[in-house]
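Novice: Sequence plus predicted model, see below.
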Amino acid sequence: MRLLRGRTRIARSAMRQAARRRLAAFRSARPALCIGAMAACCRNAAFSSQIQLDLPDTFSTHACLFEAAMPSRKGSEQIRTRKGKMSSNLRTKRFIPLVAVPVAAALSTVVFGANAAVALPEGAAGVSATGSHQQGSTAGEGKFSGQGPVTPLIGDGARSRAAAASTVTRSEALQRAASWVGKGLAYNQAGYHDGYRMDCSGYVSMAWHLPNSQATNTFIPNGYGEWISKDDLKPGDALNNDSAGNSGHIALFEKWENSAHTSYKGYEFTGSGVRHRSIPYPYFSGYGTFKPMRYKNIVDDSTPVPTPEVPKAEPTQRVHADFNGDGRDDVAAVYGYDDHTVSVFTFLAKSDGGFEAPVKSWTSQPNYWTFKSVKMTAGDYNGDGRAELAAMYDYADGSVAMFTWPTNTDGTFKAPQKSWTTEPGNWYPEHVQLASGDYDGNGRDDIAAFYGYSDGRAALFTFKGQTDGGFAAPAKSWNVPEAYWWGDNVKFTSGDFNGDGRTDAAAIYGYDDGTVSAFTWIANTNGGFATPTKSWTRPPGNWTFESIKLTSGDYNGNGRDDLAAMYDYADGSAAMFTWLTDADGTFQSPQKSWTTEPGNWYPEHVQLASGDYDGNGRDDIAAFYGYSDARAALFTFKPNTSGEFAAPVKSWNVPADHWWGEHVKLG
């Protein structure tokens, strides 16, 4: 027995020596291992605050995003090398010391597989993390979309680009930044374009021609950047919030927009894509501290820096109503109580396209707001990437004002701010229909107002959104001087129907003889509208104008918005129709998809809103249904790639005597 124990000790000693030799050899490679935490933009967490992995104690960790799952029960992990190859031979259980990896407290549901893919970049303290495609969300827009850590250049020619990285002129930096605008690049921390990571800091690293993709909190420590003053800002510098991980963001400075230096033109990669837009100095409020920063190797041009030619805005980046900036559109509602108070609610969208229970944020004082005096719409009026609510309010004395409810990062609303006002007798909101969109293509949504005069004249006005979310005085572009367009015969909406990056306006018009037609007003570069073009028409007896509930969105995902309608047949049945658009913004004949039997749906109880509620790149339709007994429910109609709608799915509902449909207005 003593002999057996002695042999066992010898064997264990040999095993320990072999393990030490393997550990020493592994340490000599000096890799930095990054174990990611889930993105802070994820929600609905039910997750532990720490995860323990068996890793060498010399490895460094970084709070980025999980690229894959935790190790299997066998203790084996797949390790991704810097060349992208996978190895299943490294068993971290051989290295006993434990490393605790912090995980964000606001984590969402995590689906774990059998193997965790852990990257080993060369000489970097992090990996390319897998971020979700957050179309419509932003870094610096609502919740920051986050960023990956420092990574080497990826892809063909990466080594030659890294070797050539040295000085860059200011004009070259701007040209490089402009080269990514309009390409439809989706925010993706695991994705690369031209060798650089597709997030905010990777984008600026590309513009500065750095040898690797930095993070917002590494530009300075790694010797690439230096802080400067506001007065020292020049084209090609940056405004940087150097907070770590998902709290940081960086925007490239192009030029001042006014002599007071209160706003500037800038480039940034946000959750809604690469944007070239107006930004208030130093950045939109509520997003942390931004400071001017300069790349140490940027040099002035011998001639003044030219303004680069920027491609057209990407049409698929338009914000419908993404109130919390997570990349999925949401639904907002204004509710009028019997005690003459008004409240604003937010239905946040879930990843399956359904909705969370509504959250109430702002409530008026009793007798201060009158529900019937409010005309609602929603859009990103200050250009920060989160949608706001707006309303035209009709005062009892006949005066009118525009209000904006700014959003918080959780999708709730702040108190409304009044901007434009007019004297009694100038505007009558009962003659007005509102629709939001970026009509001039400057990155901020505006409001188009169709005004139908009582004598049959009509006009289109544009209220341009300002950087503070307020509105300038309306500008009239199109009008008809005689009784050709009766406002009561118009159903008005908006969308980018020709795919040029500017929102247009559209309407269904019902003639007195029963004819029904679709019209498109194409927006011009100043936010006004051209003369409308008639496309689809149906003769009397085919369609009843009063039976149409109209909305608009990109239902087939081709980058052009379409029209959709719920139609109420005389026999009590209902159906969904889609008018797909041609490249010139006109409409094809409608195609019928979902139908229901008589007595199942009463469209007079329905309010419709469109948005990409599941984040798949195609807009859906939300239908708020107010039952006659004060029950209420929210349904989602999802389209297929042809723009046709499946049967609606109900996500939220309340029992009787809770929500009266006639007390609700959707934003």
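Specialist: Nice, I can see it. Residues are numbered from 1 along each chain as shown.
Novice: switch to C-alpha atoms for all contacts and neighbour counts from now on
Specialist: Fine.
Novice: After the helix ranked longest in the chain, which helix or strand is next?
Specialist: Longest helix in the chain by number of residues (criterion: DSSP state H): helix 2-28. As assigned by DSSP states H and E, the chain's next helix or strand after helix 2-28 is strand 50-54.
Novice: want to compare, so here's the second one:
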Amino acid sequence: MNSSGSPRAVRFASAVMVLVTLVAGLLTFGTRNEASAASTVGGVITRAEIIARAKYWYDRGDTWYSQNQADAISDGTGGKYRPDCSGLVAMAWHLPKKSDGWDLNTGDFESYSHKSWLPSLHDLLPGDALLKNGHIELFEKWVDPKNHSAGAWVYSENDYGQKTNHNTNSWSEMTTYRGIRYDKVIEKSLDGGDFDGNGVGDIYATGTGTLTIWNGKGSNNFGTADPVGGGWEGFTRPAAGDFNKDGKTDLAAVKNGTLYVWNGKGGNKFGAADAVGSGWEPFTAPVAGDFNNDGISDLSAVKEGTLYIWNGKGNNHFTPADTIGGGWEPFTAPIAGDFDNDGKTDLAAVKDGTLHIWNGKGGNKFGAVDALGGGWGDYQATLMSLGDVDKDGHSDLGAINKTSGTLYLWNGKGGNKFGPADALGGGWLPHF
């Protein structure tokens, strides 16, 4: 690749990924069947949380269809919703009740002021909905992100005698619907940088002393390099998150032991550096994620083999460090993403060439370590969580081969699984 030009995706598979092997755990266990509680009723909500809420109803196994509001079922976070098609979408979007105490019906969705009609079904993203006269379904993902004619996965409540469904619709079935989008969805690309706010993960780097951004376009494609600004010499690799809770991606990095935050303005632009606090010298470069699942980006870092988390307050400030646990000495500095697609931030790191994942449970807690397989030794120094770069609703990984300088992507499939390596071209090492 010409590092100042547009990366061109070269399609070939790699045998890097192997079968998932469960191994002994560390850190703290949590409950897996909880619905995500980051949003409030009628408030902003991420796409990952919308899908996690729908999945909660499906996983319950007792959400029998009913058009009676008296049969409302718990959403797992303190609310109850009617278990019909419109009640499912209202639950997943975390919508308030109408003035009469009932959830929205399909006719209400037609005129709902907090939704917009999509120009095309091809614009559907995870957490949007498919609406037609008398019926509505929640869009989860495309069967094949590169070929929408293969149909889509949806969550739905269809008829009496049935529970919440999770199945596929053919393209011909989908063409009988129109796509709608909730206007309080936070258009962020899971964990990772989305500096232009298009819902697709971006690549960013400061290795040359200049912050450079390649905006994601979907399908593992990226725009031309945007040299945003210089002066980054001496800083750790920046962490991308929303530290002031305005819905735009910010950056955080450490220099001479002081943590700085640059608040994003959208369009690859940032405000002036905010010196947040000192004392960061002995820690690894911080990474950002929502580890307590409150909808605000937190920071995590390792010091002398112990993992610490600082929970964000939403104003570029953080709580005191929470000591999570030891045993991190042999691992690379962790990265953050939602690798099991449950709406909670996970951690990943490499040890002895093997990629390991700790699935987040919320509340700064994590499940047992999951060893995914070897072959990562040539990539571990630049391993990064990119967010969702193929627009399928899953967190993806990227890394640069330390010998060839080629950038590779591994598209997430959920459940801690990834697709084969996709090589995007060479010339990346100077940036990292």
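Specialist: Received, thanks. In this text the structure is predicted, and so the values were computed from the model without any measurement.
Novice: Superposing both, give me the TM-score.
Specialist: TM-score for the superposed pair, counting by TM-score structural alignment, normalised by the length of structure 2: 0.53. Supporting figures: 288 aligned residues with a C-alpha RMSD of 4.5 Å.
Novice: Tell me, how many residues neighbour the closest residue to D352 of structure 2 other than its chain neighbours?
Specialist: Sequence neighbours aside, G377 is the residue nearest to D352 of structure 2 in space, at 7.1 Å (criterion: C-alpha to C-alpha, 6 or more residues apart in numbering). G377 of structure 2 is flanked by 15 other residues according to other C-alpha atoms under 10 Å.
Novice: A90 of structure 2 belongs to a strand, doesn't it?
Specialist: No - using DSSP: H, G, I helix; E, B strand; the rest coil, the assignment for A90 of structure 2 is helix, not a strand.
Novice: residue in structure 1 matching A288 of structure 2?
Specialist: When structure 1 is aligned by TM-score structural alignment, A288 of structure 2 is paired with S494.
Novice: Likewise for A52 of structure 2?
Specialist: That one, A52 of structure 2, aligns with nothing by TM-score structural alignment.
Novice: Looks to me like F403 of structure 1 is in a strand.
Specialist: Yes - per three-state DSSP, F403 of structure 1 lies within a strand segment.
Novice: circling back to that earlier point, how about the residue nearest to D352 of structure 2, what's its match in structure 1?
Specialist: That one, G377 of structure 2, aligns with Y602 by TM-score structural alignment.
Novice: hmm, back to that, what sits closest to the match of A288 of structure 2 if chain neighbours are left out?
Specialist: In space, S494 of structure 1 is closest to A505, 4.3 Å off (C-alpha to C-alpha, 6+ apart).
Novice: Please tell me I have it right and that neighbour contacts W521.
Specialist: Yes - between A505 of structure 1 and W521 there is a contact under C-alpha atoms under 8 Å: 5.0 Å.
Novice: Please say which of those two ends up with more neighbours.
Specialist: It is A505, of A505 of structure 1 and W521, that has more neighbours when counted by other C-alpha under 10 Å, with 27 against 23.
Novice: What separation do you get for the more buried one and H431 of structure 1?
Specialist: As for A505 of structure 1, its distance to H431 of structure 1 is 17 Å (criterion: C-alpha to C-alpha, to the nearest Å).
Novice: do V480 of structure 1 as well
Specialist: On the measure of C-alpha to C-alpha, V480 of structure 1 and H431 of structure 1 end up 15 Å apart.
Novice: if we can go back for a sec, which strands and helices sit next to the helix or strand harbouring the match of A288 of structure 2?
Specialist: Element membership for S494 of structure 1, per DSSP H and E: strand 490-495. If contacts are counted by 3 or more C-alpha pairs under 8 Å, 6 or more residues apart in numbering; DSSP states H and E, strand 490-495 of structure 1 sits against strand 432-437, strand 504-510, strand 548-553.
Novice: can you do 10 Å?
Specialist: Under the contact criterion of 3 or more C-alpha pairs under 10 Å, 6 or more residues apart in numbering; DSSP states H and E, strand 490-495 of structure 1 touches strand 432-437, strand 446-452, strand 504-510, strand 516-521, strand 548-553, strand 562-568.
Novice: Between the ones you listed, which one is closest to W227 of structure 1.
Specialist: Between W227 of structure 1 and these, the tightest spacing by C-alpha to C-alpha is seen for strand 446-452, at 35.5 Å.
Novice: and the closest one, which residues are buried?
Specialist: Within strand 446-452 of structure 1, the residues scored as buried using 16 or more other C-alpha atoms under 10 Å are D446, I447, A448, A449, F450, Y451, G452.
Novice: how many degrees apart are it and strand 504-510 in direction?
Specialist: 30 degrees (axes from the mean of the first three to the mean of the last three C-alpha atoms, to 10 degrees).
Novice: Toward the C-terminus, what is the element adjacent to strand 446-452 of structure 1?
Specialist: According to DSSP H and E, the helix or strand after strand 446-452 of structure 1 is strand 458-463.
Novice: right, and the helix or strand after that following strand?
Specialist: Downstream of strand 458-463 of structure 1 (by DSSP H and E), the next one is strand 475-480.
Novice: which strands and helices sit next to that following strand?
Specialist: Here strand 475-480 of structure 1 touches strand 446-452, strand 458-463, going by 3+ C-alpha pairs under 10 Å, 6+ apart.
Novice: Packing partners of the longest one?
Specialist: Read it as strand 446-452 of structure 1. strand 374-379, strand 388-394, strand 432-437, strand 458-463, strand 475-480, strand 490-495, strand 504-510.
Novice: F195 of structure 2 -> structure 1?
Specialist: Going residue by residue (TM-score structural alignment), F195 of structure 2 aligns to Y381.
Novice: can you count the residues close to its match?
Specialist: 31.
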